[in-house]
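**Student:** Just the structure for this:
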Amino acid sequence: MPHTTRRRPLRADAQRNHDRIVSAARDVFARDGAGAALKEIARQAGTGSATLHRLFPSRRALLEAVFHDRVEELCALAARRAEESGPGPALLAWLGDLNAYARTSRGLAASLLHDGQDADLLEQNEGCQAMITDAAGRLLRRAQQAGAVRPEIRAEDLLALVNAISLATEQHDDDAQANRLLDIAIKGL
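**Tutor:** Predicted coordinates for the structure are as follows:
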């Protein structure tokens, strides 16, 4: 059952379990990667495996819930950055946020993208890819209009750049290197 298409609201106890499982999954996926044991997620959430599987019938359903919620948070952060800073600094700060998010995702997006049956998650019109591309595009357009970023840069370029940095540094667990690489790339914008 996809995260965004629930037929009816959950009972209060089921919603609490759902929220605890998603929270635990975030932590476990960040620590162990997207292939983490679902049993460990249920244990950390304080629920049984049956509860986890009733609420999330597949690993993909759980990954989608975690990914979608985190992308929504990241998009909201883009809007706050735009309100709090000038166009150039807002874009650069949000790219830093995106870089941090990519580092903590530890294979979450890659696991969804590299599995052929899951690739549609990030390609849906209302899906995560569209949401994040839209957020990046709004910040980028403002920065370009202010003359802070070269006009030929595209939102997709920025997202690919941050993803590449994440993939290049994922196995090294080196936040400083990821930040240095982003800083080098930003200077070229």
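**Student:** switch to C-alpha atoms for all contacts and neighbour counts from now on
**Tutor:** Fine.
**Student:** tell me, what residue is most central in the protein?
**Tutor:** residue 71 (4.4 Å; CA atoms, centre = their mean).
**Student:** One more, so I can put them side by side:
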Amino acid sequence: MSRPLRADARANHDRLLEVAAAAFAREGTGASLKAIAAEAGVGIGTLYRRFPTREVLVDAVYHNEVARLCAAAPDLLAELPPVDALATWMERFVDFMATKRAMVGVLRADEDRLHTRELLRTAIATLLDGGAARPGVDPNDVLLALGGITLIAGEERERALATRLIGLLLHGVAGQ
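**Tutor:** Next up, the predicted model:
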């Protein structure tokens, strides 16, 4: 069992993940690790101590982004009206999928893909149960529809298209 990181080491770890996620989304997984370390304000040695290979870093970024996205659901419900919380979460999901798409060539076969899907489904269920949906809306259906939106918008390389399609999905989900 590994022991918890010191506060400064945790901050470095978190900054590296945040900067790497942005770099991978922008440049793909071939982004310079040296540039990622520099932008995060740490040396390349610190990056390699935390993430010994590019693949380990990509995997850590992916799992961190899933966790952040899922953890946002209850926070959004506390801050926004339910339908707005769901809309905001869906927009974040599209951004997450764009980052994931940039990493897909390096991501290991996701042994816990079902676990990841369940985390996403649970986040959507939280938002739907929070008052964002008409009765009977299945979180799995919403997740599949969002996946389809990201595929369509990704192929078109048009973020605005994703937002329009999310609007249509929300109309069906919320019954408005």
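**Student:** The residue nearest to the centre of the first structure pairs with which position in the second structure?
**Tutor:** In the second structure, residue 71 of the first structure lines up with residue 66, judged by TM-score structural alignment.
**Student:** who's in contact with residue 112 of the first structure?
**Tutor:** Listed by CA atoms under 8 Å, 6 or more residues apart in numbering, the contact set of residue 112 of the first structure reads 60, 63, 118-119, 121-122.
**Student:** Tell me the buried residues within those.
**Tutor:** Among the contacts of residue 112 of the first structure, the ones that count as buried by 16 or more other CA atoms under 10 Å are 60, 63, 118, 121-122.
**Student:** you'd agree the match of residue 71 of the first structure is up against residue 118?
**Tutor:** No: shown here, residue 66 of the second structure and residue 118 do not form a contact pair, counting by CA atoms under 8 Å, at 10.9 Å.
**Student:** Next, the mean deviation of the longest helix along the first structure compared to the second structure.
**Tutor:** The longest helix of the first structure (DSSP state H) is helix 59-84. Here helix 59-84 of the first structure, set against the second structure after superposition, deviates by a mean of 2.5 Å using mean CA distance after the TM-score superposition for the first structure.
**Student:** For that helix, list every residue counted as buried.
**Tutor:** 59-71, 74-75, 77-79, 81-82.
**Student:** and residue 188 of the first structure, how many residues sit next to it?
**Tutor:** 9 (other CA atoms under 10 Å).
**Student:** Show me what it aligns to in the second structure.
**Tutor:** Counting by TM-score structural alignment, the partner of residue 188 of the first structure is residue 172.
**Student:** now swap in residue 178 of the first structure and tell me
**Tutor:** Aligned counterpart of residue 178 of the first structure in the second structure: residue 162 (TM-score structural alignment).
**Student:** Quick check: closest non-adjacent residue to its match.
**Tutor:** Excluding its sequence neighbours, the residue lying closest to residue 162 of the second structure (CA to CA, 6 or more residues apart in numbering) is residue 153, at 5.3 Å.
**Student:** Provide a list of residues in contact with the counterpart of that neighbour in the first structure.
**Tutor:** Counting by TM-score structural alignment, residue 153 of the second structure lines up with residue 169 in the first structure. By CA under 8 Å, 6+ apart, the contact list for residue 169 of the first structure reads 175, 177-178.
**Student:** can you check residue 143 of the second structure too?
**Tutor:** Applying CA under 8 Å, 6+ apart, we find residue 143 of the second structure in contact with 120-121, 124.
**Student:** Most neighbours out of those residues, which is it?
**Tutor:** Busiest of the contacts of residue 143 of the second structure [other CA under 10 Å] is residue 124, holding 24 neighbours.
**Student:** mind listing what that one touches?
**Tutor:** 73, 86, 139, 142-143.
**Student:** Show only the entries of the contacts of residue 143 of the second structure found in helices.
**Tutor:** Judged by DSSP H, the subset of the contacts of residue 143 of the second structure located in helices is 120-121, 124.
**Student:** Pick the one among the residues you listed closest to residue 91 of the second structure.
**Tutor:** residue 124 (12.5 Å; CA to CA).
**Student:** separation between the closest one and residue 48 of the second structure?
**Tutor:** Noted for residue 124 of the second structure: a distance of 35 Å to residue 48 of the second structure, by CA to CA, to the nearest Å.
**Student:** what does residue 141 of the second structure give?
**Tutor:** 40 Å.
**Student:** now swap in residue 78 of the second structure and tell me
**Tutor:** Noted for residue 78 of the second structure: a distance of 38 Å to residue 48 of the second structure, by CA to CA.
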